[in-house]
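Asker: here you go, sequence then predicted model.
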Amino acid sequence: MRTFRCSCGNQLYFENTRCLVCGKKLGFLPNLGLMSALAPATENLWKPECTEDARLRYRMCRNYSVETVCNWMVPAGDPDPYCHACRLNQAIPNLAKPNNRQAWLRIEKAKRRLIYTLDRLHLPVIGKSQDPQKGLAFAFLEDSDDSLEFNDEGGSGRVFTGHLEGTITINLAEADPSTRERVREAMNEQYRTLLGHFRHESGHYYWYRLIDRSPWVDEFRALFGDERADYAASLAKYYAAGPPLNWSSRHVSAYAGAHPWEDWAETWAHYLHLVDTLEMAGDYELAVHGRPMRTLDAAREETADLDGLLADWHHLTQALNSLNRCMGQPDAYPFALTGLAVEKIRLVHRVIMASVV
């Protein structure tokens, strides 16, 4: 992630819809990867001011102009009323219910950050309308029985936050910070965020897209284990007995020890945490011992550069955690990457670099 500049020179952020200095309407242009001030053109079209190409015209995503839960734009020649991110939605919350629009807004903000990073990594982001078999979709659903406590294991009337055959489902309850924190404490988790859910579940999707039945499978099994192990039985064992005693030397998180699929998804999520946060650190010109932070662009050159990326990540997270403690806040990154966990991140990096579209 990075910040942007308005045509007036003011700094802009990814979720902005209007410049607070000049008052111009803003929109994110996913095909250019830029946030831009917008000048009215004709017939509900807008001219972006971030480019010298006077021919470019965009219209607002329908979820921007009508629902006000998006700030992305659609090229004028694209017939789809929805932007690159919103057209992936398969189901949205019932907006007739109080508070559901606010919950949806929070979910969409996290989803757009995921899509931004996937695009930066040049990973395939293709909807099911284009590829019914391997396409990506999102469903934002709520539990049908409000009397039950929300938990990850499901139950009667429950919505699973998870991935199935290309569709990532997010339980609407996860958009409520108090509910999410209660679940985090009940499940003894170190970290639980909407963005974390999206990154984790996208890991399941890209395992299905990039690893399953591919030449990577043998290398995956050598590092992560055999995914053919009974998934339901593995999760039941994890929830009953907890993670393996030596999990921290082999996995990025305790939950990663539940099953090889979860290990991959957790490792994938941590890789996305890493590249996105380092990009923002580079945008703010943060330095390590007097030199700029390494970012994904540097690591693209050759796989060996991942070592430098990981070293800077270690330095940055130590600083972030120390700053949070100064403010009386929990650690921003309550994890330590060691041993085999690093080798797993290295495989994620190699798979991503090899799958550039």
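Answerer: Here it is on my side, so go on. Numbers count the residues shown, from 1 in each chain.
Asker: for the rest of this, base every contact and every neighbour count on C-alpha atoms.
Answerer: Noted.
Asker: give me the outermost residue of the chain relative to its centroid.
Answerer: Computed with Cα atoms, centre = their mean, the residue of the chain farthest from its C-alpha average is residue 42, at 34.7 Å.
Asker: for residue 58, see how far away that residue is.
Answerer: Relative to residue 58, residue 42 is positioned 10 Å away (Cα to Cα, to the nearest Å).
Asker: also residue 233?
Answerer: Going from residue 233 to residue 58 by Cα to Cα gives 50 Å.
Asker: those two: who's more crowded?
Answerer: Taking other Cα atoms under 10 Å, residue 233 and residue 58 do not tie; residue 58 has more neighbours (22 against 11).
Asker: just checking, the more buried one touches residue 72?
Answerer: No - Residue 58 is not in contact with residue 72 according to Cα atoms under 8 Å; the separation is 9.8 Å.
Asker: okay, one more to line up with it:
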Amino acid sequence: MKTFHCNRCQQQVFFENVLCERCNALLGYVPELGEISAFESAGDGLWRSLHPGAGTALFRQCRNYAVENVCNWMIPSGSPDTLCRSCRFNGATPNLETPENRVYWYRLETAKRRLLYTLMALGLTLESRTENPEGGLQFDFLESSGDDLVMTGHNSGIVTLNIAEADDAYREETRSSLGEPYRTLLGHFRHETGHYFFDRLVGRTRWLPLFRRRFGDETADYAAALDTYYKNGPPADWAQSYISAYATMHPWEDWAETWAHYLHIVDTLDTAVSCGLALLPDSPHEPTLVDQTPVEDAGFDSLMARWFPLTYVLNSLNRSLGMPDGYPFTLPPPVVDKLRFVHRVILTSAPKS
């Protein structure tokens, strides 16, 4: 995630902001620019961008921005759409008659927009269900009711999120009960879209034989693998070859966990580069970080070389605050090879400009 500033007063602002805290300018994300822009009213519900890249273009707020207060993306004034690029990926949304559901919806939308930002930055083709009824991507935010339990998952392009995952207490209780080191809304979005992009980029393509060498045979019975995993748990030596215990369950889950982890890496490194983060310790024995190559221009080896120093300082800072490690993972060689494979698939799949 890059850094952003208000175009009116140059105050630093964040991807989720709707107002500049210094000058009160309306803020909104313009996906066509890949930028948060400050806006001034042009009347009749239209807004003029103050970003130099926007020229004289006018914009409207997404309906979920103007009415529901769960979005901050903008739409070109000439577009027939009432929902922004992000919200057009929505299918079912939470029942807002339950008061806390609006908070949950806001949190879900915030995580989803970060996911889409990264996927767009990587140059991956994104189609909504409206654009591609058979193979487009859709997010359904659903709530369990009685015996009707909602399971977070993916099925043929439709990603279902149990909105309870937006409840911090519920999510932490689930994380603890499953023995997971990490459980976040953004992680759910990244993982489930991993399944979606497996179908689009790997399944029935030239990548499939190479996938099987690293991840295994994806035609193995998924239901049987799931049952075995929850009965017996992961192999004792799982950490030598997998990014997580859950990745051992089935090759599809290994891919999705690795895909999600790759997105973790590139987004965090992108943030570090945008902030100008460098590590220049006095001791030659301490990790250094001086490479400022933009993530989109960096090779895989460059990403990996920078990842250890960055996670070292991240964990060290967290421990100084009395917090758990921000990055509670290790990357053995087989996992690095899987990450390299994900990198290659994305690099060759993105349309060439």
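Answerer: That came in fine, so what should we check first? Keep in mind it's a predicted model, so treat the numbers as computed, not measured.
Asker: any idea what the TM-score is?
Answerer: Here the superposed chains carry a TM-score of 0.95, computed using TM-score structural alignment, normalised by the length of structure 2; 342 aligned residues with a Cα RMSD of 1.1 Å.
Asker: the residue nearest to the spatial centre of structure 2 is in what secondary structure piece?
Answerer: The centroid of structure 2 falls nearest to residue 115 when counting by Cα atoms, centre = their mean (2.8 Å). Element membership of residue 115 of structure 2, judged by DSSP states H and E, is helix 100-121.
Asker: how far out from the middle of the chain is that helix?
Answerer: Remark: helix 100-121 of structure 2 is offset 9 Å from the chain centroid, using Cα atoms, centre = their mean, to the nearest Å.
Asker: what residues sit buried inside that helix?
Answerer: Residues 101-102, 104-119 are the ones in helix 100-121 of structure 2 that count as buried (16 or more other Cα atoms under 10 Å).
Asker: all helices for structure 2, in order.
Answerer: 63-66, 100-121, 168-177, 185-201, 208-215, 222-232, 251-274, 300-320, 333-349 (DSSP state H).
Asker: present those as a markdown table; the columns should include distance to residue 152 of structure 2.
Answerer: Shown next, in a markdown table, are the helices of structure 2 (distance: least, Cα to Cα, whole Å):
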| stretch | distance to residue 152 of structure 2 |
| --- | --- |
| helix 63-66 | 23 |
| helix 100-121 | 13 |
| helix 168-177 | 12 |
| helix 185-201 | 8 |
| helix 208-215 | 23 |
| helix 222-232 | 15 |
| helix 251-274 | 13 |
| helix 300-320 | 29 |
| helix 333-349 | 23 |
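Asker: so for residue 1 of structure 2, which of the ones you listed sits nearest?
Answerer: Closest to residue 1 of structure 2 of those is helix 251-274 (Cα to Cα; 4.7 Å).
Asker: and the closest one, which stretch of structure 1?
Answerer: Using TM-score structural alignment, helix 251-274 of structure 2 corresponds to residues 260-283 of structure 1.
Asker: residues contacting that stretch, please?
Answerer: For stretch 260-283 of structure 1, contacts defined as Cα atoms under 8 Å, 6 or more residues apart in numbering pick out 1-3, 117, 196, 199-204, 207, 221, 224-227, 251-253, 255-257, 292-296, 313, 316, 341, 344-345, 348-349.
Asker: ok, and the closest non-adjacent residue to the equivalent of residue 152 of structure 2 over in structure 1?
Answerer: Taking TM-score structural alignment, residue 152 of structure 2 has residue 161 as its aligned residue in structure 1. Computed as Cα to Cα, 6 or more residues apart in numbering, the closest residue to residue 161 of structure 1 that is not its neighbour in sequence is residue 170, at 4.6 Å.
Asker: the single longest strand found in structure 2 vs structure 1 - mean distance after superposition?
Answerer: The longest strand of structure 2 (DSSP state E) is strand 35-43. Taken over the aligned residues, the distance from strand 35-43 of structure 2 to structure 1 averages 0.9 Å (mean Cα distance after the TM-score superposition for structure 1).
Asker: tell me the buried residues in that strand?
Answerer: 35-39.
Asker: just give me the closest of those residues to residue 300 of structure 2.
Answerer: Among the buried residues of strand 35-43 of structure 2, and counting by Cα to Cα, the member closest to residue 300 of structure 2 is residue 35, at 25.7 Å.
Asker: can I assume that closest one is in contact with residue 6?
Answerer: No - with contact defined as Cα under 8 Å, residue 35 of structure 2 and residue 6 do not form a contacting pair (10.4 Å).
Asker: can you give the distance of stretch 333-340 of structure 1 from its chain's centre?
Answerer: Distance of stretch 333-340 of structure 1 from its chain centroid, counting by Cα atoms, centre = their mean, is 19 Å.
Asker: which residues of structure 2 does that stretch align to?
Answerer: Mapped onto structure 2 using TM-score structural alignment, stretch 333-340 of structure 1 spans residues 327-334.
Asker: equivalent analysis for stretch 16-35 of structure 1, please.
Answerer: Going by TM-score structural alignment, stretch 16-35 of structure 1 lines up with residues 17-36 of structure 2.
Asker: show me what counts as buried in that stretch.
Answerer: Result for stretch 17-36 of structure 2 [16+ other Cα under 10 Å]: buried residues 18-20, 25-31, 35-36.
Asker: before we move on, what about stretch 227-246 of structure 1?
Answerer: 227, 235, 238, 243.
Asker: and the residues you listed, which is closest to residue 328 of structure 1?
Answerer: For those, the minimum distance to residue 328 of structure 1 (Cα to Cα) is 28.8 Å, reached by residue 243.
Asker: isn't that closest one right up against residue 259?
Answerer: No - Residue 243 of structure 1 is beyond contact range of residue 259, at 10.0 Å (criterion: Cα under 8 Å).
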